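Colleague: below: sequence and its predicted model.
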Amino acid sequence: MANLLLIYINVIMVKRPYLLDRQFILKNLYRGIYFMFFSTGYFVFKRTQVEKREKEQLKELHLQNIIKQQKTEQELVKSHNSLLKAQINPHFLFNTLDFIYHTMTNNVQIASDAVIHLSRIMRFAIDSDHMGEVICLGTEIKHVETLFSLYQLRNIKTEIRLNYPPEILSLPFIPLVLLTLAENMIKHGEFSNPQQQAVIDFLYENDTLTITTRNVQSKNINIHSSKLGLNNVRKRLKYKYGKQVSLNYSILNEVFTLILNVPGIRGHHFSDDTDSR
């Protein structure tokens, strides 16, 4: 029809009559199909490009949401970890202050030495919030020895042996765990029999740290004890090292045994702000 119009206004000149016959219809139908195919292909191409951009935007948005969610979860874990640590800290302070209070009237020198030991331990407990997520295990072992010295001032029979190979001193480990285990031994242990000495054994094999504590359980222990310290330690360990970590304890013939296993401990590096003093 367009051709007929152009012929009518003398834009197209023809030497023969322009008839609406079969040849005319087929020729123009071909042209129509050709342009329809071209325009459809262009439309599909543009639509595909728009959908591709939308998918890329959705994918990027989804990735950003995942990253944001992971950061939020990490912050929650960090906050919960700090809360658990805060629940542990007063454990050392209250017990020791009670000892110093009752010792002050009988032996000022022992009480004075106890204050010095306590100040070192509490400084370490307070500074642990600024040491990063992990510290050198040897740092905490040093403060555990200070803790034992503190309790030996109170009771000369309170002696706990630490057995460890030198290579574990540089292992990265979360702070206050070992101190809590040691304080738990002192709080609930019986040390009157020198033949049944309390021990803390350290073993490091195949990148797995194993800490075993063993002591005779005191007959005056509260059977309804909530074991808040040990439960908090277990939660902190699982937050940091995952489900592969295990902390189990048992009582056999009045001997309390605790076994802590932490696989892949070398994979947890020190933070930039770690204080390994």
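Modeller: Received, thanks.
Colleague: contacts and neighbour counts: CA atoms only from here.
Modeller: Will do.
Colleague: so which residues of the stretch 1-150 of the chain form strands?
Modeller: Using DSSP state E, counting those that start in this stretch, the strands of the stretch 1-150 of the chain run over 135-136.
Colleague: now do the helices in it.
Modeller: Ranges of helices in the stretch 1-150 of the chain, per DSSP state H, counting those that start in this stretch, are 2-8, 22-104, 108-127, 137-154.
Colleague: got the angle between the last one and helix 108-127?
Modeller: Meaning helix 137-154. On the basis of axes from the mean of the first three to the mean of the last three Cα atoms, to 10 degrees, helix 137-154 is oriented at 150 degrees to helix 108-127.
Colleague: element containing the most centrally placed residue in the chain, please.
Modeller: The residue lying closest to the centre of the chain (Cα atoms, centre = their mean) is Lys240, at 3.4 Å. Using DSSP states H and E, Lys240 maps to helix 228-241.
Colleague: and the comparison structure, right after this:
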Amino acid sequence: MESIQDKVTPLGTELEVLGEMIAKFAAQSTPPYVILASPDKLENLFVMPRLIMCLAQNMYKHGDLTKAEYPGLIRIEHHLATLRITTKNLIRPNRLGAGFYSGMDDLRKRLAYTYGGAASMETWSDGKFFEVRVVIW
């Protein structure tokens, strides 16, 4: 039987890949404004592969990251045995209601497969911003 340790990757590795993606996009003519807030100590923190990348790609695809006053936010918090990952971004004009949320649905299914009942994911929008919160305990 596959254990959860067989299904996860170090958070530090995921953040390195994210940093490379942000740097790649920063080289564009209109670089995105994104803030990454994460714990200084990443040892012994693991997530399912591509979790952080899927959340970031959703921001880049559907968000408006061109405004310095409304940067996209990727916040990672760790307290006791709980890992909370939150993203928030301004919705790109003409994107509200766009898409079929298949990326978020797939991510929800992957979380359930990897963590069973030990993870949750919420998405919401106020019409101006889109937010995702993933909690793993």
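Modeller: That came through fine. Keep in mind that what you see is a predicted model, and the values were worked out from it rather than measured.
Colleague: do you know the score for how well these two fit?
Modeller: The TM-score (TM-score structural alignment, normalised by the length of the second structure) is 0.88; 134 aligned residues with a Cα RMSD of 1.8 Å.
Colleague: counterpart of stretch 119-126 of the first structure in the second structure, which residues?
Modeller: With TM-score structural alignment applied, stretch 119-126 of the first structure matches no range in the second structure.
Colleague: show me what that stretch is in contact with.
Modeller: Here stretch 119-126 of the first structure makes contact (Cα atoms under 8 Å, 6 or more residues apart in numbering) with 89, 92-93, 143, 146-147, 176.
Colleague: in JSON lines: those residues, plus neighbour count and distance to Gln64 of the first structure.
Modeller: Shown next, in JSON lines, are those (neighbours: other Cα atoms under 10 Å; distance: Cα to Cα, whole Å):
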{"residue": "Asn89", "neighbour count": "18", "distance to Gln64 of the first structure": "37"}
{"residue": "Phe92", "neighbour count": "18", "distance to Gln64 of the first structure": "43"}
{"residue": "Leu93", "neighbour count": "15", "distance to Gln64 of the first structure": "44"}
{"residue": "His143", "neighbour count": "20", "distance to Gln64 of the first structure": "43"}
{"residue": "Thr146", "neighbour count": "18", "distance to Gln64 of the first structure": "48"}
{"residue": "Leu147", "neighbour count": "22", "distance to Gln64 of the first structure": "47"}
{"residue": "Leu176", "neighbour count": "20", "distance to Gln64 of the first structure": "35"}
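Colleague: mean deviation of the helix holding Lys240 of the first structure from the second structure?
Modeller: Here the mean offset of helix 228-241 of the first structure against the second structure after fitting is 1.1 Å, by mean Cα distance after the TM-score superposition for the first structure.
Colleague: quick one, the helix or strand following that helix and helix 228-241 angle?
Modeller: Of the helices and strands lying after helix 228-241 of the first structure in sequence (DSSP H and E), the nearest is strand 246-252. Orientation of strand 246-252 of the first structure against helix 228-241 (the same axes, to 10 degrees) gives an angle of 150 degrees.
Colleague: by how much does strand 246-252 of the first structure deviate from the second structure on average?
Modeller: Mean for strand 246-252 of the first structure is 0.9 Å (mean Cα distance after the TM-score superposition for the first structure).
Colleague: that older thread, of the contacts of stretch 119-126 of the first structure, which pair is most distant in space?
Modeller: Spanning the widest gap among the contacts of stretch 119-126 of the first structure are Asn89 and Thr146, at 15.7 Å by Cα to Cα.
Colleague: and stretch 93-104 of the first structure, what's buried?
Modeller: 96, 99-100, 103 (16 or more other Cα atoms under 10 Å).
Colleague: what's the answer for stretch 116-123 of the second structure, then?
Modeller: Going by neighbour count (16+ other Cα under 10 Å), the buried part of stretch 116-123 of the second structure is 119-121.
Colleague: that older thread, got JSON lines for the helices of the stretch 1-150 of the first structure, with distance to Ile251 of the first structure too?
Modeller: Shown next, in JSON lines, are the helices of the stretch 1-150 of the first structure (distance: least, Cα to Cα, whole Å):
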{"stretch": "helix 2-8", "distance to Ile251 of the first structure": "101"}
{"stretch": "helix 22-104", "distance to Ile251 of the first structure": "23"}
{"stretch": "helix 108-127", "distance to Ile251 of the first structure": "29"}
{"stretch": "helix 137-154", "distance to Ile251 of the first structure": "23"}
